[in-house]
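>>> here is a sequence with its predicted model. Questions after.
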Amino acid sequence: MSSTPPPEPAPDSAPTPVPCPVTAVTLLEDRAEVRRLVRLDLAAGTHRVRLGPVSPLAVDRSLRAEPEPGAAVVVVDARLVRLYTPPPVGAPAEDASELRHRVHRLTERIRRLEADRERTGSRVAILDQLLDELRRDIAESAGAGQADPERWTAELDRAYQEHTRHTEAYRLLGRDLLKDGEQLRRAEQALEDAEERPLVLSAFVDVVVEASEPFAAAGLTVTQLTPCALWRPAYRAELAADGGSLTLQRDAVAWQRTGEDWSDVRLTLSTARTAQAAEPPVLDEDVLRLVDRTPEERKTIEVDLREVEIQTLGPADEDGAPDPAAALPGVDDGGEARVLAAPAPVTLPSDGRPHRVPLGVDTLPARAEYRATPELSALVSQVVAFRNSTGQALLSGPVDLVSGSGFVGRGDLRFTAVDAPAELSFGSEDTFRVTRSVEESRDTTALTGRTVITRTVRLAVSRFAPAGAPPLEVAVRERIPVSELAAVEVRLDKDRCSPPPDEVDAEGIVRYGLTLGPDERRTLVLGYEISAAKAVAI
């Protein structure tokens, strides 16, 4: 039994497009998934329907057209069709804006000025050639004894007058060209900012559907990926006057330049990276080689300080260093794809400008303190610690910091899991100054060969505040080394510490709590020893 293929739709050179506006958008890290819903009144049979217009940037292989569940409609084919419409030639229409007419008038005037300048330049070149011929004729005639001063004078005067006149006209035309060119540049920039350019390339979706029975208002969902759209998280943190609470506003900053506006769409934000490969890389062989150590190397253990540096992401320059000018920070989602939804419909015009989309506001308990890290900076900053009790992870992004005095600056919020602690710095307190000095001595015991390094850190904390200012508490943090080897010991010398530190954690962070009034100065002394065995080189 042979099956008969479905009949082909009737050819139609220019079918009437059916509008299919965007109803839902999922913004990814560097692209967008656009969904459209269109209702069709179909009779029984096969139909070819043109939907659109849609963005000409749509990715062809990502196009999908699916009927609603339960609809007696089958999608036979769906493809993108692009049409090229050349820009209009000549003067703009009468109903065009005055700005567009001004651009056209300036363009025509510059075209005429360029033609006149080219003709004038040709005449100046001919007159230059004429003057050279006259000078050569005078020289040859004078050498042959055929002098005619009156004719020579008249011809030279006439040629010089014409040359001067045309040279001046050439200069004035150049001046007018520069002036009109500047006016045209400003008018084009104003037109670019005020009006959208008409699309030269347009796109439609041609769908071939087959209905087994007449169907009214059949729903058809069209989905495709589109570049030139992205989003990044952003926040606004407002600290209460007493420092006991923090109002955190979660936003998304979205851009799109797809060629079509998104009006009242359901916006979903995703951190999924669809451009990354779905297959794991193939592991290469790792060859291990054993090398015999020398007797001297077996006796010596090298110890050094280890600093951990977090690398930035983005393209690198020729030397392999990250290029901050060309790198765009990605979305840090903690390694797990996350989906956020806008609580209300969103309108995003296709202007390529950032638009802030609110996602939610939460008031969180917080604790504010003034903190100093003299090893890194001589300033004292106000740090606000809080716990993420919003119910969802906070992605990395910039934070607009607001306190009782208004906007105080912009900070960065690192990725924070649900119910995890986080900190924000609200800038420095300018009435504080911290100075730091380090003294170090090294001693090696001749009998045992043990090396002892003694370090003394002196911190001077001063406050230059006007009289009558209330006292402020500041937490001073300093660090001491932490040993990972049994042959190296680090000991805090409390006898040389003045005053003794309030707290020392397992990571070697020493904490002091001070309360300073106006024009008060406190000096902190921290002493510790690093002791290493003879076989350890430090």
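Alright, I've got the coordinates. Numbering: from 1, shown residues only.
>>> for the rest of this, base every contact and every neighbour count on C-alpha atoms.
Noted.
>>> ranges for the helices of the protein?
Applying DSSP state H to the chain gives helices spanning 98-143, 149-194, 295-299.
>>> out of those helices, nearest to residue 74?
helix 149-194 (44.1 Å; CA to CA).
>>> and the closest one, what does it pack against?
helix 98-143 (3 or more CA pairs under 8 Å, 6 or more residues apart in numbering; DSSP states H and E).
>>> what's the closest of the helices of the chain to residue 363?
helix 149-194 (39.0 Å).
>>> and the angle for that closest one with helix 98-143?
Per axes from the mean of the first three to the mean of the last three CA atoms, to 10 degrees, the angle that helix 149-194 makes with helix 98-143 is 160 degrees.
>>> put this next to the first one:
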Amino acid sequence: MNSIIPLTQSSLRSLAPQGRPSGRSRSRALRAFEVSHLRRSAGILAFTASTLLAGTALAADFNPANSIGAVTVFPAGAEIERQASLDMPTGDHRIIFEKLPDGIRPNDVRVEGDSDGGLLIQAVDVARVPVTGDPAEANALRKERETLTDEKDVLEGRIRTAEMQRQMILMLVRPAATPKDAAVAQPQMPPDQLFSFIAERHAEIEETIHQARQDIRGIERRIAEIDRALSRTSGEQEWASRIIVSVSAEGAVNGKLRLRYRLADASWEPVYDARLDTSADKGKLQLTQRAMVRQYTGEDWSGVALTLATARPQGATAAPDAQVRYVGFARPQPRERAGGVFSDYSADAAAMAPAPEPEAVMEQQMKEQRVAVTDLGFDAVYHVPGLADIPATNDLRLVLVGDHDVESEMEARIVPAVREAAFLTVNFSHDGSAPLPPGAVRLFRDGVFVGEGHLPLSNPGQETELGFGIDERIEVKRQLVSKQRGEEGIFSKARTDTNDWRTLIVNHHGIPVDVVVLESLPQPLDEKINVVALSTNDPADESDVDGKSGVQAWRFKLNPQGERTLAFGYRIDWPQGQNVVLGMR
């Protein structure tokens, strides 16, 4: 390897030719050697410098142009995917993503990519950095505002001058009255020329005023923009996230990098339009599934591939621990009022229980019920067709998910003890690949909006019920035909209460209608209370409907203008000296 030889007199003498040449020849030899030696040293220095500079260029920071390409929105939160193109030489580099929304957590960041060479992702760092305005830019905006204010003053002065000129022209058109004995001044120009002059000058003045006012409006708009920009820079400190991806390239690399991160300020919920066509024997039901998406993440989603997921990344992932539960006698609670035998006939169902459960247990049950409403127990993903635009304004944006045409069975459902009306109910099951999550539904019957309801969770192949409001063409009348209270027994008296109803259903449709009538036989909570169905009752087609004790169902078909009367009643016996209450659970 070549080395640099120091140019000293001793070295020159040691390398000079031996012998005793003449002084002139020795001088020429020394000069030739110096030139050769300097050329060789310069080459070595140039090679060393180029090597050092090349080594420095291999380690660099890159701020690649990037954009949001895909977004996955969860019921609470969203995952954003940014895409960037890479073109970098060999070496260790840092890829920097600036001005990302505040609130990105390091554990919520994932980086992956594809390249034509060896590229190793070494580390990913997330930092929260303040967003500070440029003082030079703020000063430039203030100077621009001053200049615009001066220009506005000049334009307003131009308008005032033009208005004065307009007043003078009007004075020429309407000259002031002169006394009778005063001499009338003759115009200096013929009337035609005067009128032409007035018209020409008046048009010029109006154009000047119009143009000045237009310029003032433009200046005022620009001043408002400057004021907004200055207010942002002088307001509360804003923050942003910066993500630095450290990579090592074995060679020149071309490829794409995908940066994924999660943010909390986004959500979606399903909504539906249900359109029922009752003209066919089997109701044709069309379900239009949409999603209400909103986001306030600090960055707009423009032209993104939108995916909706039912998973909840921030929810619980492990089953809860089973707790030891106890049961014991409850202390008697005072009643607020006393009454007769059936004075609390419509009291709350809690009064029926002989021993209310402790408050802690009741509270826990309520919490479990609320969680059951929101936790679906499955993961489904909906890919929204096309590209979507969701601005970061927290406004609701409706996105079409898809349409479902399903065959359905219609029936008129009647609960006469609650309301004397028939409710059109549709039973259907969809054959889609993904479940339909629960959500609000707008109901249309034969093209007419009839109200809003709630669609329960519907898994593929699972039968689902959906109510479409009251059917006005089915008449329902319920009448209490007998009510008896008394005592029985000679030695041991017992109290009795007998109720007997008749329910009339009439079909005023021009087509047959399937009808379901639901009644409830009271269930005793104490062995001393006895409830017996009356022998005159019509036999029920189903008992304990949907697992509810005592709920009975009658199913039948009513022809056009057909009618049917159902008999239902019961008798309650209980010991004398006790009061009973009826309620619902």
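Great, that's in hand. Nothing here was measured: the structure is a model prediction, and the numbers come from that model.
>>> among the helices of structure 1, which is nearest residue 336 of structure 1?
Using CA to CA, the nearest of the helices of structure 1 to residue 336 of structure 1 is helix 149-194, at 39.5 Å.
>>> thinking again about what came up before, now render the helices of structure 1 as CSV, adding mean neighbour count.
Converted to CSV, the helices of structure 1 look like this (neighbours: other CA atoms under 10 Å):
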stretch, mean neighbour count
helix 98-143, 15
helix 149-194, 14
helix 295-299, 10
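>>> export these to TSV and tack on distance to residue 27 of structure 1?
Output for these, formatted as TSV (distance: least, CA to CA, whole Å):
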stretch	distance to residue 27 of structure 1
helix 98-143	35
helix 149-194	25
helix 295-299	57
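>>> how about those helices, which one is nearest residue 202 of structure 1?
Nearest to residue 202 of structure 1, of these and by CA to CA, is helix 149-194 at 19.6 Å.
>>> next, count neighbours for the corresponding residue of structure 2 for residue 72 of structure 1.
Taking TM-score structural alignment for the superposition, residue 72 of structure 1 sits opposite residue 119 in structure 2. For residue 119 of structure 2, the count of nearby residues is 21 (other CA atoms under 10 Å).
>>> from what I can see residue 119 of structure 2 touches residue 253, true?
Yes - with contact defined as CA atoms under 8 Å, residue 119 of structure 2 counts as touching residue 253 (7.3 Å).
>>> ok, residue 17 of structure 1 to residue 223 of structure 1 distance?
17 Å (CA to CA, to the nearest Å).
>>> more neighbours: which of the two?
residue 223 (20 against 14).
>>> tell me the contacts of that one?
Residue 223 of structure 1 is in contact with 33-36, 62-65, counting by CA atoms under 8 Å, 6 or more residues apart in numbering.
>>> aligned counterpart of residue 226 of structure 1 in structure 2, please.
Per TM-score structural alignment, residue 226 of structure 1 is aligned with residue 263.
>>> give the contact list for that match.
77-80, 103-104, 297.
>>> let me have those residues in a markdown table, extended by neighbour count and distance to residue 329 of structure 2.
Putting those into a markdown table (neighbours: other CA atoms under 10 Å; distance: CA to CA, whole Å) gives the following:
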| residue | neighbour count | distance to residue 329 of structure 2 |
| --- | --- | --- |
| 77 | 20 | 46 |
| 78 | 25 | 49 |
| 79 | 19 | 52 |
| 80 | 22 | 55 |
| 103 | 16 | 51 |
| 104 | 20 | 52 |
| 297 | 22 | 53 |
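>>> if we go to structure 1, which of those are intact?
Contacts conserved in structure 1 for the contacts of residue 263 of structure 2, counting by both residues aligned by TM-score structural alignment, their matches' CA atoms under 8 Å: 77-80, 103-104, 297.
>>> out of the contacts of residue 263 of structure 2, which is nearest to residue 393 of structure 2?
residue 297 (8.7 Å).
>>> any idea what the closest one aligns with in structure 1?
Using TM-score structural alignment as the criterion, residue 297 of structure 2 maps onto residue 258 of structure 1.
>>> re the thing from before, out of the kept ones among the contacts of residue 263 of structure 2, who's nearest residue 14 of structure 2?
Of all those, residue 104 has the smallest distance to residue 14 of structure 2: 70.8 Å, by CA to CA.
>>> which position in structure 1 pairs with the closest one?
Per TM-score structural alignment, residue 104 of structure 2 is aligned with residue 58.
>>> need the contact list for its match.
Counted by CA under 8 Å, 6+ apart, residue 58 of structure 1 has contacts 224-227.
>>> separation between it and residue 64 of structure 1?
With CA to CA as the criterion, residue 58 of structure 1 and residue 64 of structure 1 are 11 Å apart.
>>> now do the shared contacts for the two.
Counting by CA under 8 Å, 6+ apart, the contacts common to residue 58 of structure 1 and residue 64 are residue 224.
>>> ok, and for stretch 41-50 of structure 1, which residues are buried?
Residues of stretch 41-50 of structure 1 classed as buried: 42, 46-50 (neighbour count, 16 or more other CA atoms under 10 Å).
>>> oh, I was asking about stretch 530-538 of structure 1
Those would be 530-536, 538, for stretch 530-538 of structure 1 by 16+ other CA under 10 Å.
>>> ok, back up a step: Throw the contacts of residue 58 of structure 1 into a markdown table and include distance to residue 343 of structure 1, thanks.
Putting the contacts of residue 58 of structure 1 into a markdown table (distance: CA to CA, whole Å) gives the following:
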| residue | distance to residue 343 of structure 1 |
| --- | --- |
| 224 | 23 |
| 225 | 23 |
| 226 | 23 |
| 227 | 24 |
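>>> and in structure 2, which of these remain?
Where structure 2 agrees (both residues aligned by TM-score structural alignment, their matches' CA under 8 Å), these reduce to 224-226.
>>> now the aligned residue in structure 1 for residue 84 of structure 2: how far from residue 45 of structure 1?
Under the alignment defined by TM-score structural alignment, residue 84 of structure 2 corresponds to residue 38 in structure 1. Per CA to CA, residue 38 of structure 1 is found 19 Å from residue 45 of structure 1.
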